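Trainee: the amino acid sequence is not available; the structure is as follows:
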């Protein structure tokens, strides 16, 4: 093929009038968080100009001696690109689409108009292959979403990508490539909005605020870190030189939701969902346009939401009516200070206040009875990011960003405010009304604030593109937990005799036969985690057809206690990333790519709070002066009257300060990290169709979890250390008892792969020590994709993933036992919990098939569909205890004989491995939609979309009771295997939008 023909074919395939990297399945290139790039070849020394006609943004650079040029950090949108040399044009003007996180390749050569006329070039969206990329990602634009029946939330968008599945535990979330739901990262305009408290969740802007999404499922480049799962990267809408406005109404009335099913066991209803209802109405108005033409632009929207869902408890005895009526807003402002300097502001609020009215409920008559409580839930907060982008020289570009992410998370109730918890021993005389009016054990409030700063640079040096930068976060949790009621007191009443001495030295006075302990138990403080990273990457264009990239990221994590001292500190976490992309035919139509990478996961703030906080355990004792009868919402209850104080206040168990934590954390702890390898192939079949296949292998190394170290090698069966945050199965260095006198006096090292847990026989004879198994998790998959890009008539995408997810550790949470306290699972509490725990993990989905498409019946009518089919996860029968020890944690053993014996050696156990009891059923979810379009004269249009989600109303079980035994006995749990989680019932959504 001649050079001229090669350039012509590559250019047409790469740019033909509005090419769209937004085609599903197109992998992303190494570009920044909230923009894209244009690069290519032209004549050496040619002046290349790229212009956004909508905003007037124009950038000009000169191609190098080999004809290479590159425009980094371009805001997403439609551009024109031209080249000239010595005042003469080099080829015709090209139209280019810049999509999020991608590099569009455009080769500008002397292709004549005659040549172009022989090529069928239209304004169709083409499934372009980015031959400079080694990542695996899916790009979804706003225009894609308005055509498809996709629910209006970021999770639904992420689930369009191959290898992404919904978490089936009660705490939800999404799993990327076999990872747990607590390992992902979420960005909006470069701002990290991931929940850092327990890493399951994120701040979410109003859905109509977004312009494009990029779902990264693997191989992402070095500017992304702090994740061993996936990345969802979004960019917000922005204004142009044309004034535009619109409004959108979304309705989901309660009677458009199908009823859930009720489930019974032994004639008793144990799961009630038939009376649950969701109801949602959203109305947003937006406007965009120039403040100063070609210079300053705005986009602003406000969304009013009215939500009034209702739900019953599992047995249908209580019903809660919710009311959430909040206003959400978002805005972007873009200032083209010069063609080389742009300042952008993005801000949004997802703050929400929900009030739940709680009633006693008669299921048989479907009637509410007495109102018993009000529950107040506050979530979200304000978020903003300010970004400066600058072309420093022809070859060096810079982007600086500073932002703030807020998340409030608090749940309390009217009873929590007005009612102290009250208890009394059996011997205490009781009134005929309940003691206290709450059973709540704690009231928790938390505000998480992230302050983020980052600097990203691109420097072109001949065939090398250097990318480097710095990323810094300060993640602060302002946390408070206390007992409910005035003063945060929990009252316990005990019997006593006059003259008795109680635990704090107080004496029961004459005439009193009982006393009251008023206890305050509080954990409060401000907890910070400081995360920082440097990165450097070289993208080397070895030949016109081969790109190699080599990068490294150096992360550090510093989790601090309530007094600002480092609690868990890890630095020099070196994460290499290597990749290649081979344009096999040299025309941009066929690509072979691969990468190797390492990714580190930070420690969630919940660890700082739960284990490094200032504990106040204050106990004040009073003589008991009888019961006082109070009333709330028509219900009477009793609280103790406090007589004279007895003795001093006792806070010996915790005075509100942070103690010595050296014995509670491994001083040489290693981070959690994952290694990943991907090899893939992509090919354009013709101008509309493309296909691809890839293989992925992931291996997780280490875990950070709490372990109870009960003995050390130095002291044999003694040397108790306690609960330690550490790496199970590795050497742990803590402050402990080095000379076996019972007092911690120095640093000691325990090899937890061999020791750390003392074993004794029934007579108390020391038998030696046991160590922990090392955590393991591997994920292997084959992924196939077929794509037909939208051409104003129809589009189609299909993906199939065949995957295996094995090991003994799902990650920092446990889905199968519904434990979401990130990093504090039962898995490694002692050596026996995970003994024999190898097998297929909860997020193992062997088969995943996803189909979606849109077809235009007429210019005014479109139909769309989205299908998600996947096999179910494994079912494990968890036991309690094990053949070697009497502990009562979940285990992979069940007792089958002599289970009532108090001597553990006499009990007979049988292994109950992961997945022994089969799998959950396949699930089939079909979403369908129909859209009516009516363009207006002079611009704008009316769009009406009716979407039905879970059209077939499948309500298959997605979670079952996996506790085969709930205690050490000969009996098995009668509810084992009963379904306790289901697909959401069918619901219908009507969206009416008008754009001007």
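Mentor: That came through, no problem. All values reported here derive from a predicted model rather than from experimental measurement.

Trainee: when you work out contacts or count neighbours from here on, use the C-alpha atoms and nothing else.
Mentor: Fine.

Trainee: isn't residue 303 right next to residue 250, touching?
Mentor: No: with contact taken as CA atoms under 8 Å, residue 303 and residue 250 are classed as non-touching, separated by 10.5 Å.

Trainee: quick check: neighbours shared by the two?
Mentor: Both residue 303 and residue 250 are contacted by 282-283, under the criterion CA atoms under 8 Å, 6 or more residues apart in numbering.

Trainee: how many neighbours does residue 867 have?
Mentor: Under the neighbour criterion other CA atoms under 10 Å, residue 867 is assigned a count of 18.

Trainee: try this one side by side with the last:
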């Protein structure tokens, strides 16, 4: 940190001294900005000129006066198209029409005013620049044209984030394949903001609603969004990517649309493994409507989006001895044919949004928005093929977000943005079966009975207050802001409440010889309620050192304030104690240099610190699994004490001794901190076409990981490949009153390097194109997101973390993405997205516990290459195959009069029917020392070619 601050000081000094010597601010997170100059024909400054920008759709207007240097700025402009007029007595008035102000953009418009003895005006078309020459951040925007016209299988606008360089769609073998932002970071290090407010679940550290709901905002409600890969605007804070979106508003014209999209199993081909869905059906429908309540003053917008969805997943128990089916049914009381085979999953959703925009006066704009969403999914807990019906569950979600924002102009130099949000999220989960304890066969060969995670529930209530105040002071633009988040949680997570048996193989199950058994007990129903508050403050100066050089620098402070423990365990007083990290000061500096001063090319860069919050799932787990509120007991059945399947322990009194598992925080635990550098160059190579390159580097420290404090000291013996051997946790070497003591600590690290090449042709002459190639390298020594598992996500040697240094689980070395649309004759349009990336890494695993720490799911394979010579595989040395996908869309518009039109849409996904196979056979050697002949076999297939038809009626 000290070295970074010194380096930051040198950078600031260098750019100040070397930059050629007024102050224009970057725009806010939900609006845009117009900046420019007024000069005479000789280039002299024109002070006192009146600049008026009027939104062509809503009538919203804002006025500025040029200063002594002829500069003007119009801040806090709602996204849209503006006519901008410059007037000064004795000079001809000039109006520039069609200036497009985008989200987070700073658009420059310059005027050369000619003398005129009579009152006259000239009207010209505004030529918006292709590149932005005042923003030091690395950003990319996805506008309303792309959102409306590019192919999309669902209605989740965040899926379009994949269009942005550096973003990566998630690994389907890890979490179902939903999109992510990443930038080499963990998913919990990303940030989602809609209409300037937090759109995240602080509990899970993910987008509000998580990965289960198909969408939480209607695609028809989103105006545009941007992804910030590297931000030097201190208003934002995330080590990964920042997704910043705004919703649509009504205009002075009544406009709306009704839409319907349909797919079923007849629209899908069989996948590469020959599986052909016979029960797939998806319907998506809804409407959007906006218009004036009072013209030029008060406007409304409403949208509704719904999905009816059913799809099968094929459940199968691997290596199941079919000749013993009747015996299995007699023991479990389940029907094998119902438990396996094709099982239907549903995922139904409804979302409604209401929005009002009220221009209270020329200086105040009030916006009210409410978004309410519900979702329900049967058998949605798991899609893994080894999951039987009884091991699945019903998932439900409901979430509401009410946002009020007030943009105010206090004077010619003072502006304020106030945002207040109340949000609520509820996630109840219920189990399909509560009569049987869970049973699982080693090697992911089969799971049935009550899922160990179910039932559970989560209620999350948020009150957020944001205020950003901007003051223009000569060459400087000062910005001070705060973001206060007060979040209350009510969490019920009674893991293992129904009991869970683990078996080494099928024979052991039939012989009732379990490997281990775990069950939890609670006098609190496995529930806890607590609060976590988040405080952020920043001060920023944007200094226009010359007409073509902008320097942005400032300081931000972040604090995550945890709740006090509900109770502590007298046998381990630190239980429930969660330390606050109070030294999160984040200096940042960035610059943007318009090299020739003509707005055609820019050199931008910067460096800064970023801090992330810790998902409060970890807080809840430490408060629940403390040996008091929830008492979790695990037995290795070889030592006796396990019940006979399918029995459970009736109470703690049934046990001879109780040594529970607990979760605790390291007293010195801190939140992750990232230092990031970036340097980029972008140039307009022809009208409406730009090309650029960005270099990004980051180092992250204090990433969370967990380790077991009850592992004993090294015995002095070595594993075959020369690593220390320990005394396992179940001998209670350090704490005899406990079994596993899982401690959350913060000593993991990561690095990220990226080179981004990009080209963009904005829409004109009937077509647009975006293309980029990203080379990146993400490395770390722990990739766990927020694991609260007591049996997995540990480093191989919990005392020597750097032995696990290698490619991150999120490392995608090559990514190419291209999207575009082309207007055909006869009101037809074709558009498409081509996406190619290299595969995610994976590790050759070993089922044996070589170092005797009591864990076998963290061992990398050890192979004897010759007598007495052993080879130990490094982490993540294997790669999944490349992923390739091409989606196309063809549409035809039929007009009915002036304002009525019907759009007929046909979409094809995975047009070339790529297999997109990947493996889940990552164990090279099993716990008995046997080689797995199927290691690396491509056992899972991506989605096959499919089609979708849609209708959209606009009025």
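Mentor: It's in. Keep in mind that this is a model prediction, so the values were computed, not measured.

Trainee: quick TM-score on the pair, please.
Mentor: The TM-score (TM-score structural alignment, normalised by the length of the second structure) is 0.78; 818 aligned residues with a CA RMSD of 4.1 Å.

Trainee: and residue 814 of the second structure, how far from residue 171 of the second structure?
Mentor: 14 Å (CA to CA, to the nearest Å).

Trainee: what span of the second structure is the top helix by length along the first structure aligned with?
Mentor: In the first structure, taking DSSP state H as the definition, the longest helix is helix 3-15. Following TM-score structural alignment, the aligned partner range for helix 3-15 of the first structure in the second structure is empty.

Trainee: helices or strands next to the longest helix along the second structure in the packing?
Mentor: When the second structure is parsed with DSSP H, its longest helix is helix 2-18. Secondary structure elements in contact with helix 2-18 of the second structure, counted by 3 or more CA pairs under 8 Å, 6 or more residues apart in numbering; DSSP states H and E, are strand 585-594.

Trainee: please redo it, this time with the cut-off set to 10 Å
Mentor: Helix 2-18 of the second structure sits against strand 527-546, strand 549-561, strand 585-594, strand 601-611, with contacts defined as 3 or more CA pairs under 10 Å, 6 or more residues apart in numbering; DSSP states H and E.

Trainee: tabulate the ones you listed (CSV), appending distance to residue 929 of the second structure and mean neighbour count.
Mentor: Compiled in CSV, these are given as follows (distance: least, CA to CA, whole Å; neighbours: other CA atoms under 10 Å):
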stretch, distance to residue 929 of the second structure, mean neighbour count
strand 527-546, 42, 20
strand 549-561, 46, 23
strand 585-594, 50, 24
strand 601-611, 44, 26
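
Trainee: could you dump those to a markdown table with distance to residue 496 of the second structure?
Mentor: Formatted as a markdown table, these follow (distance: least, CA to CA, whole Å):
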| stretch | distance to residue 496 of the second structure |
| --- | --- |
| strand 527-546 | 13 |
| strand 549-561 | 30 |
| strand 585-594 | 40 |
| strand 601-611 | 34 |
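
Trainee: of the ones you listed, which is nearest residue 367 of the second structure?
Mentor: Nearest of these to residue 367 of the second structure, taken as CA to CA: strand 527-546 at 23.4 Å.

Trainee: ok now the closest one, how far from the chain's centre?
Mentor: On the basis of CA atoms, centre = their mean, to the nearest Å, the separation between the geometric centre of strand 527-546 of the second structure and that of its chain is 19 Å.

Trainee: give me the mean deviation of it from the first structure.
Mentor: On superposition with the first structure, the mean distance recorded for strand 527-546 of the second structure (mean CA distance after the TM-score superposition for the first structure) is 1.1 Å.

Trainee: helix or strand: which one has the residue lying closest to residue 887 of the first structure once chain neighbours are set aside?
Mentor: Counting by CA to CA, 6 or more residues apart in numbering, the nearest residue to residue 887 of the first structure once its immediate chain neighbours are dropped is residue 881, at 5.2 Å. Following DSSP states H and E, one finds residue 881 of the first structure within strand 879-882.

Trainee: contact partners of the next helix or strand after that strand?
Mentor: Heading C-terminal from strand 879-882 of the first structure, the first helix or strand you meet, by DSSP H and E, is strand 885-891. For strand 885-891 of the first structure, contacts defined as CA atoms under 10 Å, 6 or more residues apart in numbering pick out 758-761, 817, 826-827, 829-837, 877-882, 902-905, 907, 911-913, 963-968.

Trainee: find the nearest non-adjacent residue to residue 908 of the second structure, please.
Mentor: Leaving aside its chain neighbours, residue 908 of the second structure sits nearest to residue 947 (4.5 Å; criterion: CA to CA, 6+ apart).

Trainee: re earlier: buried ones in the longest helix of the first structure?
Mentor: When neighbours are counted by 16 or more other CA atoms under 10 Å, the buried residues of helix 3-15 of the first structure are found to be 7-15.

Trainee: do stretch 669-683 of the first structure as well
Mentor: Taking 16+ other CA under 10 Å as the criterion, stretch 669-683 of the first structure shows 669-683 as buried.

Trainee: got a list of what residue 132 of the first structure touches?
Mentor: Contact analysis of residue 132 of the first structure by CA under 10 Å, 6+ apart lists 27-30, 39, 102-105, 539-541, 545-549, 580-583, 588, 591, 593.
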